[in-house]
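**Q** Below are the sequence and a predicted model for it; my questions follow.
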Amino acid sequence: MEKVLEGRVAVVTGASGGLGAHFARLLARAGASVALTARRVDMVETLAGEIAAEGHRAMALRLDVADAAAIGPAFDEVETVLGPISILINNAGVGGEGLALDLTPEVWDQTFAVNVRGVFFAAQAAARRMIASGVAAEEAGRIVNIASIASHTVLPGLSAYNASKAAVAMLTRSLAREWSRRGIAVNALCPGYIETDINAGWFQTEGGQKQLKGFPRRRLMEAGDLDAALLMLSGPAARAIAGSIITVDDGQSLPGGG
């Protein structure tokens, strides 16, 4: 793989598995030094070790993005160990499952605490450090918020999640408008359904198969389908991309069903 991110330092939140772990490996193979964060540090220590064993620089640290006060110190630790942060992949998120009539305030608040509040304060902490270190002055600052097709498509039974991802999309545009002149490109990536350990069982059920048949290509995506878009938004190719909400979903959010 071409080392398009050589010399850059990337932070990936929610890197304990799924897309976060995949993104961390991808960025490292593209040349970046990578900090993997998660609420349980043991979940990212193994992955950081695997990345290091491949010859890349990586570190693991505990971070719950819902705890805004913990984000700054964690990013300071990253800069002490790896150097100035130039890339933030705002990936940490929760599902917020539940029908609207059944949702509790606790589920609603937790969904927004992680999916929106955590995204904002992680972006703020990263941007402050990009500006202070001179990364932004070099127009090398990159913030990629992982949203979802839920930001613009109703996913049934996921009112809180849909609302939180729509908020992430508008937040992305707002931050891009404020920080573009500072040399920080803020964009969002909206993936469609990708098979993971969490949803694999569902798509084997009758309801899951019915949902699959409603997709134009009647299949789930693979994590690797996001690689080109993520690398574009994280690297030099994003020089003239700001406030974009990029959907990569295999056509799943197209109207009309399959």
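**A** It's in. Numbers count the residues shown, from 1 in each chain.

**Q** rest of the way, CA atoms for contacts and neighbours
**A** Will do.

**Q** After the lengthiest helix in the chain, which helix or strand is next?
**A** For the chain, the longest helix by residue count, based on DSSP state H, is helix 159-179. Counting by DSSP states H and E, the next helix or strand C-terminal to helix 159-179 is strand 184-191.

**Q** Looks like residue 179 contacts residue 172 (just checking).
**A** No. Taking contacts as CA atoms under 8 Å, residue 179 lies outside contact range of residue 172: 10.5 Å.

**Q** Mutual contacts of those two, please.
**A** Taking CA atoms under 8 Å, 6 or more residues apart in numbering as the criterion, residue 179 and residue 172 both touch residue 186.

**Q** Presented hereafter is structure B, for comparison with structure A:
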Amino acid sequence: MTATRKMFDLDGRTALITGGSRGLGLQMAEALGDYGARLLISARKSDELEKAQAHLKARGIEVDWVAADAGKDESINTLADAALDKLGHVDILINNAGASWGAAAEDYPLEAWDKVLNLNMRGLFLLTQQIGKRSMIPRKHGRIINIASIAGLRGNPPGAMKTIAYNTSKGALINFTRALAGEWGAYGITVNALAPGFFPTKMSQGLIDNIGAKTLIAMTPLQRLGDEEDLKGATLLFASQAGKHISGQILAVDGGVSAV
């Protein structure tokens, strides 16, 4: 293996991926596992986690799972305990679990606002805090990758989605990433965020259907939606030694949408 290839090698590393049973989370789990990381994936539904585990094991990846609701404090405590018990320590934390809710801002239900912000920001903060304090800070090493969105970089075009809580949470996550990178850099921990554009996933499919895939593709400079491989390279960069001098950055993976 050449020195450059070795920079991306994750043999001996461990990774916790929330929302890891399907969609973007499973895609990132494949990337880290294919490069040697030992995984713990988490999501709310055990049946989806079992299916994801079988899929990953078929690729030769070592993986465990824990069912947890990342929007509930007690579940986060259980997940952090399980991660340290099963993995021993956490080298890589991917905060991918998230939710959205569509409604006009003037009629947006408070319970919807609380649900989205509790999962997308409060739960993410609590888990990151625990993994940082209990594993990464003592070991003076860590890679944190937050999954934001281009919805956190800009507002929604007129006539498009009405997701004020989601946009707000992702905007907050972007500055959370920068602030935490500033604080935890002294411990050898990098903190970065990926901001995906339009990827066909269970959460985004309603939006794609509502606006129309052809319309979204026409809005995208590369004239395509994201696919099942498009987050892998960026994830590996932020997770590996190749990205050891990158921190506090937000990388849009959106086919150029945020550039125009």
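**A** Noted; the coordinates are in hand. None of the values given here were measured: they were computed from a predicted structure.

**Q** before we move on, the earlier item: flag every buried residue along the longest helix of the first structure.
**A** 159-169, 171-173, 175-176, 179 (16 or more other CA atoms under 10 Å).

**Q** Likewise for stretch 99-110 of the first structure?
**A** Here stretch 99-110 of the first structure shows 103, 107, 108, 110 as buried, counting by 16+ other CA under 10 Å.

**Q** which one of those sits closest to residue 20 of the first structure?
**A** Using CA to CA, residue 110 is the member of the buried residues of stretch 99-110 of the first structure that lies nearest residue 20 of the first structure, at 19.4 Å.

**Q** give the contact list for the closest one.
**A** residue 96.

**Q** So it, which state does it fall into?
**A** helix (DSSP: H, G, I helix; E, B strand; the rest coil).

**Q** What residue in the second structure is paired with it?
**A** Alignment note (TM-score structural alignment): residue 110 of the first structure maps to residue 115 of the second structure.

**Q** and what of residue 169 of the first structure?
**A** Alignment note: residue 169 of the first structure maps to residue 174 in the second structure; criterion TM-score structural alignment.

**Q** Please look at its match and residue 148 and confirm they touch.
**A** Yes. At 6.6 Å, residue 174 of the second structure counts as touching residue 148 under the criterion of CA under 8 Å.

**Q** could you pull out the strands for the stretch 1-150 of the first structure?
**A** Under the criterion DSSP state E, counting those that start in this stretch, strands of the stretch 1-150 of the first structure are mapped to 9-12, 33-38, 58-62, 87-90, 141-146.

**Q** between those, which one is nearest to residue 186 of the first structure?
**A** Closest to residue 186 of the first structure of the strands of the stretch 1-150 of the first structure is strand 141-146 (CA to CA; 4.7 Å).

**Q** Show me the contact partners of the closest one.
**A** The contact list for strand 141-146 of the first structure (CA under 8 Å, 6+ apart) reads 86-91, 119, 123, 127, 130, 135, 168, 172, 183-191, 230, 233-235, 238.

**Q** for stretch 231-243 of the second structure, same thing?
**A** Against stretch 231-243 of the second structure from outside (CA under 8 Å, 6+ apart): 7-10, 24, 27-28, 31-32, 92, 143-145, 192, 194, 196, 244, 246, 253.

**Q** now do stretch 205-219 of the first structure
**A** Contacts of stretch 205-219 of the first structure (CA under 8 Å, 6+ apart): 202, 203, 220, 250, 251, 252, 253, 254, 257, 258.

**Q** So what does the fifth one match up with in the second structure?
**A** Residue 251 of the first structure maps onto residue 256 of the second structure when the alignment is built from TM-score structural alignment.

**Q** Spatially nearest residue to that match, not counting backbone neighbours?
**A** residue 221 (5.4 Å; CA to CA, 6 or more residues apart in numbering).

**Q** neighbours around residue 229 of the second structure, how many?
**A** Look at residue 229 of the second structure: counted by other CA atoms under 10 Å, it has 12 neighbours.

**Q** nearest to residue 74 of the first structure, of the strands of the stretch 1-150 of the first structure?
**A** Closest among the strands of the stretch 1-150 of the first structure, once you apply CA to CA, is strand 58-62, at 7.5 Å.

**Q** so what does that closest one touch, helix or strand wise?
**A** strand 33-38, helix 41-53, helix 68-81 (3 or more CA pairs under 8 Å, 6 or more residues apart in numbering; DSSP states H and E).

**Q** so it aligns onto which residues of the second structure?
**A** Aligning strand 58-62 of the first structure against the second structure (TM-score structural alignment) gives residues 63-67.

**Q** mean offset of that stretch relative to the first structure (after superposition)
**A** Mean deviation of stretch 63-67 of the second structure relative to the first structure after superposition (mean CA distance after the TM-score superposition for the first structure): 0.7 Å.

**Q** quick one: contacts of that stretch?
**A** 38-46, 49-50, 53, 56-57, 79, 82, 86.
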